[in-house]
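Q: Pasted the sequence and its predicted model underneath.
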Amino acid sequence: MNDSQSIIIDRPRAGVAVIAMNRPEARNALNVAMFRQLNQTFRDFEQDADVRAIILTGMGEHAFSAGYDVKELATFDPDEQLWDYYRRDQWMWTIASCKIPVIAALNGMAYGGGATMAITCDMRVGSAKSTFKVTAANYNGVNCTWTLPLIVGSGIAKEWLLTGRLVSAEEALQHGLLNYLVEPDQVLAKAIELAGMIADNPPGGVQGVKLLVDDNIGRRRVDAQRAETAHLINVLPPEPVGDLFQSFLNKARS
């Protein structure tokens, strides 16, 4: 791994990049410096044809991220605080709108901004240590209203967001917030396995699926179907049908 200050980047296999938040002594609390590096790294990976799936995780054994760095937030005046709200939301959007699928490997707690970031990812792998807590309402704020209901449904989302209570890994799995629940020492390995399966597929189809699933939320079904057909015809490059299915058959035989 190559250290890049508050984040660490690894390439564990072809097509897969791992970004690890590297403030374990602060339970990977999210400060401005880390957000800036994360934002730039995601943008760089979008331009890297060798990256077909991204894993986001935290260093250490206790926390994916304990949330926003309250020591840093305490130094902001009201104007800086408002600017920080806007800036953080834009950085979260960089992750959410990344054309490459993003998997959160939850090595521990995901609280506050850490939970927001994990929920923003496309998929999540966790263990019994992977607890969630979205605390915005506890501090007279709002968060995850545009992400969590789409994953767990509006009723469960409202309960979790309005109470700010702790959500266990088992409950998160039950409601679809976790895709996989594994042993703590297998979280990253499972995420790499899942990312590898994605990375082995042609990137045009993978990125098209992510785009259409996200963009079709809220559309009429007929409009979503038309958008899919238009993408298939107008965006994806045509391939010789014989070559395409011969490749499929070769994989099936191997």
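A: Perfect, thanks for sending it. Small disclaimer: the values here were computed from a predicted structure and weren't measured.
Q: C-alpha from now on. contacts and neighbour counts both.
A: Fine.
Q: contacting residues around the residue lying closest to residue 113 once chain neighbours are set aside?
A: Of all residues not flanking residue 113 in the chain, residue 67 sits nearest, at 4.1 Å (Cα to Cα, 6 or more residues apart in numbering). Residues in contact with residue 67, defined by Cα atoms under 8 Å, 6 or more residues apart in numbering, are 28-30, 110-115.
Q: Filter the residues you listed down to just the buried residues.
A: Buried subset of these (neighbour count, 16 or more other Cα atoms under 10 Å): 28-30, 110-115.
Q: Can you flag which of those belong to helices?
A: Of the buried ones among the contacts of residue 67, the ones assigned to helices by DSSP state H are 113-115.
Q: could the residues you listed go into JSON lines alongside distance to residue 127?
A: Formatted as JSON lines, these follow (distance: Cα to Cα, whole Å):
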{"residue": "113", "distance to residue 127": "19"}
{"residue": "114", "distance to residue 127": "16"}
{"residue": "115", "distance to residue 127": "15"}
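Q: out of the buried ones among the contacts of residue 67, which one sits closest to residue 36?
A: Using Cα to Cα, residue 30 comes nearest to residue 36 of the buried ones among the contacts of residue 67, at 10.1 Å.
Q: Leaving out the residues flanking it, which one is nearest to that closest one?
A: Leaving aside its chain neighbours, residue 30 sits nearest to residue 68 (4.6 Å; criterion: Cα to Cα, 6+ apart).
Q: which residues does the one you found contact?
A: 29-31, 112-114.
Q: can you tell me which two in those are farthest apart?
A: Based on Cα to Cα, the longest span within those runs between 31 and 112 and measures 12.8 Å.
Q: which residue is nearest the middle of this structure?
A: With distances taken as Cα atoms, centre = their mean, the residue of the chain nearest its centroid is residue 121 (1.8 Å).
Q: quick one: contacts for that one?
A: Taking Cα under 8 Å, 6+ apart, we find residue 121 in contact with 95-96, 101-104.
Q: Could you check how far it is from residue 115?
A: Distance of residue 121 to residue 115, computed by Cα to Cα, to the nearest Å: 10 Å.
Q: cool, and residue 191?
A: Residue 191 sits 17 Å away from residue 115, going by Cα to Cα.
Q: what about versus this one:
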Amino acid sequence: MSETTGGAVADGQADGSAEQLLTEVRGRALHVTFNRPEARNAMTFAMYQGLADACARVDADPDLRVLVLRGAGGRAFVAGTDIAQFRGFTGADGVEYEKTIDEILGALAAVQKPVIAVIDGHCVGGGLGIASCADIRIASERASFSVPIAKTLGNTLSVNTLRRLVRAFGEPRTTSMLLMARRVDAQEALLSGFLTEVAEDLDEAAERVIEQVAGGAPLTQWSIKENLRRLNAAGGEVDDSDVVSTVYGSEDFAGAVEAFLTKGSREWTGT
């Protein structure tokens, strides 16, 4: 099954902005493509809203098991936020902007199903923020990662975005990336644990990883994501009894136990 829509803004706009963010259902995955290759997929505010809408869509559809993020054109995943949108900004505008980005990245990080980022080319600024919210990240050898704001715009990051980068890369590496405007290549990102795989054939690797994730037990995947979210939010002891009860009390678990003992077949339903 395949369905493609322009997800960033309403269809029919003369400026073509409806095609800046594309969504397509392929099998059990919702694919989101950042589609401004002429601007290295720099994000407009409409694209950010389209991303938030895609998060809600994948959670609402029981037939969808995975959210996949990718940039068009091969030069970039996302090269940050479109700088033209910062013209005339005040301090209050900056606070509101960072608050909005926090909300959208928070929605992406809170998606109940696995999120896979497929990264080819530059992953910069806001793009790195988006990628840091994914659960699994694979990349091409030419991928690179940076937040060069100390030599470009002279802006800053919210504490929430900074926290995500520290979790993804570790504090020493994040600090050097930000203070030195340092670029991390694919191999360093792999060694740091940020990437799961650096692939020679990114398309083949992406399909393999998507299929592997989509075939997993949905409630197991949800429970891991939910407990990690709680652990990161609390920083201490976490009550996970409701999560554990939901999984062990599910039809999926009971059916899988029976199938294992009887050598029968089973199909995950997420219930």
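A: Good, I have the coordinates. Because the structure is predicted, anything quoted here is derived from the model rather than measured.
Q: any idea what the residue nearest to residue 30 of the first structure aligns with in the second structure?
A: Mapped onto the second structure by TM-score structural alignment, residue 68 of the first structure lines up with residue 81.
Q: now its match: how far from residue 125 of the second structure?
A: The gap separating residue 81 of the second structure from residue 125 of the second structure is 7 Å, by Cα to Cα.
Q: what does residue 144 of the second structure give?
A: 11 Å.
Q: Closest one to residue 154 of the first structure out of the buried ones among the contacts of residue 67 of the first structure, please.
A: Distances from residue 154 of the first structure to these, taken by Cα to Cα, are shortest for residue 115, at 17.1 Å.
Q: residue ranges of the helices in the stretch 1-150 of the first structure, please?
A: Taking DSSP state H, counting those that start in this stretch as the criterion, the stretch 1-150 of the first structure carries its helices at 32-46, 70-73, 78-96, 113-120, 148-152.
Q: deepest of those helices, which one?
A: Most buried of these, by mean neighbour count (mean count of other Cα atoms under 10 Å): helix 113-120, with a mean of 24.
Q: what's residue 203 of the first structure in contact with, if anything?
A: Going by Cα under 8 Å, 6+ apart, residue 203 of the first structure touches residue 52.
Q: what does it align to in the second structure?
A: Residue pairing (TM-score structural alignment): residue 203 of the first structure is matched to residue 218 of the second structure.
Q: quick one: that match from residue 83 of the second structure, how far?
A: Computed with Cα to Cα, the distance linking residue 218 of the second structure and residue 83 of the second structure is 39 Å.
Q: cool, and residue 235 of the second structure?
A: 35 Å.
Q: Give the equivalent position in the second structure for residue 57 of the first structure.
A: By TM-score structural alignment, residue 57 of the first structure lines up with residue 70.
Q: What is the burial count for its match?
A: 22 (other Cα atoms under 10 Å).
Q: what ranges do the strands span in the stretch 151-271 of the second structure?
A: Under the criterion DSSP state E, counting those that start in this stretch, the stretch 151-271 of the second structure contains strands at 184-185, 197-199.
Q: hey, which of those is tucked in deepest?
A: Highest mean neighbour count among those (mean count of other Cα under 10 Å): strand 197-199, with a mean of 20.
Q: what range in the first structure does that strand sit on?
A: The aligned range for strand 197-199 of the second structure is 180-182, by TM-score structural alignment.
Q: Could you pull up the contacting residues of residue 125 of the first structure?
A: Neighbouring residues of residue 125 of the first structure by Cα under 8 Å, 6+ apart: 103-106, 178-182, 187-188, 190-191.
Q: Could you identify the most distant pair in those?
A: Greatest spatial distance among those (Cα to Cα): 103 and 182, at 14.6 Å.
Q: burial count for the spatially closest residue to residue 50 of the first structure that is not a sequence neighbour?
A: Once flanking residues are discounted, residue 50 of the first structure sits nearest to residue 15: 5.4 Å by Cα to Cα, 6+ apart. Residues lying near residue 15 of the first structure (other Cα under 10 Å) number 21.
Q: Surely residue 15 of the first structure is in contact with residue 48?
A: No: here residue 15 of the first structure lies out of contact with residue 48, judged by Cα atoms under 8 Å, at a distance of 9.8 Å.
Q: The second structure: which residue goes with residue 142 of the first structure?
A: In the second structure, residue 142 of the first structure lands on residue 157 (TM-score structural alignment).
Q: That match and residue 205 of the second structure: what is the separation?
A: For residue 157 of the second structure relative to residue 205 of the second structure (Cα to Cα), the value is 32 Å.
Q: do residue 49 of the second structure as well
A: 28 Å.
Q: what residues does stretch 32-43 of the second structure touch?
A: By Cα under 8 Å, 6+ apart, the list of residues contacting stretch 32-43 of the second structure from outside reads 19-24, 47, 51, 54, 67-82, 126.
Q: Tell me who's in contact with the match of residue 57 of the first structure.
A: Residues near residue 70 of the second structure by Cα under 8 Å, 6+ apart: 31-34, 77, 117-119.
Q: could I get those residues as a markdown table with distance to residue 261 of the second structure?
A: Formatted as a markdown table, the contacts of residue 70 of the second structure follow (distance: Cα to Cα, whole Å):
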| residue | distance to residue 261 of the second structure |
| --- | --- |
| 31 | 37 |
| 32 | 40 |
| 33 | 43 |
| 34 | 46 |
| 77 | 45 |
| 117 | 36 |
| 118 | 38 |
| 119 | 41 |
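Q: Please report which of those residues has the highest neighbour count.
A: Of the contacts of residue 70 of the second structure, with other Cα under 10 Å as the count, residue 77 tops at 34 neighbours.
Q: So that residue sits against residue 71, correct?
A: Yes: the criterion here is Cα under 8 Å, and residue 77 of the second structure meets it with residue 71 at 4.2 Å.
Q: what's the overlap in contacts for those two?
A: Each of 34, 41, 118-120 lies in contact with both residue 77 of the second structure and residue 71 under the rule Cα under 8 Å, 6+ apart.
Q: Over in the first structure, tell me which residue corresponds to residue 125 of the second structure.
A: In the first structure, residue 125 of the second structure lands on residue 112 (TM-score structural alignment).
Q: OK, contacts around its match?
A: Contacts of residue 112 of the first structure by Cα under 8 Å, 6+ apart are 66-68, 133-136.
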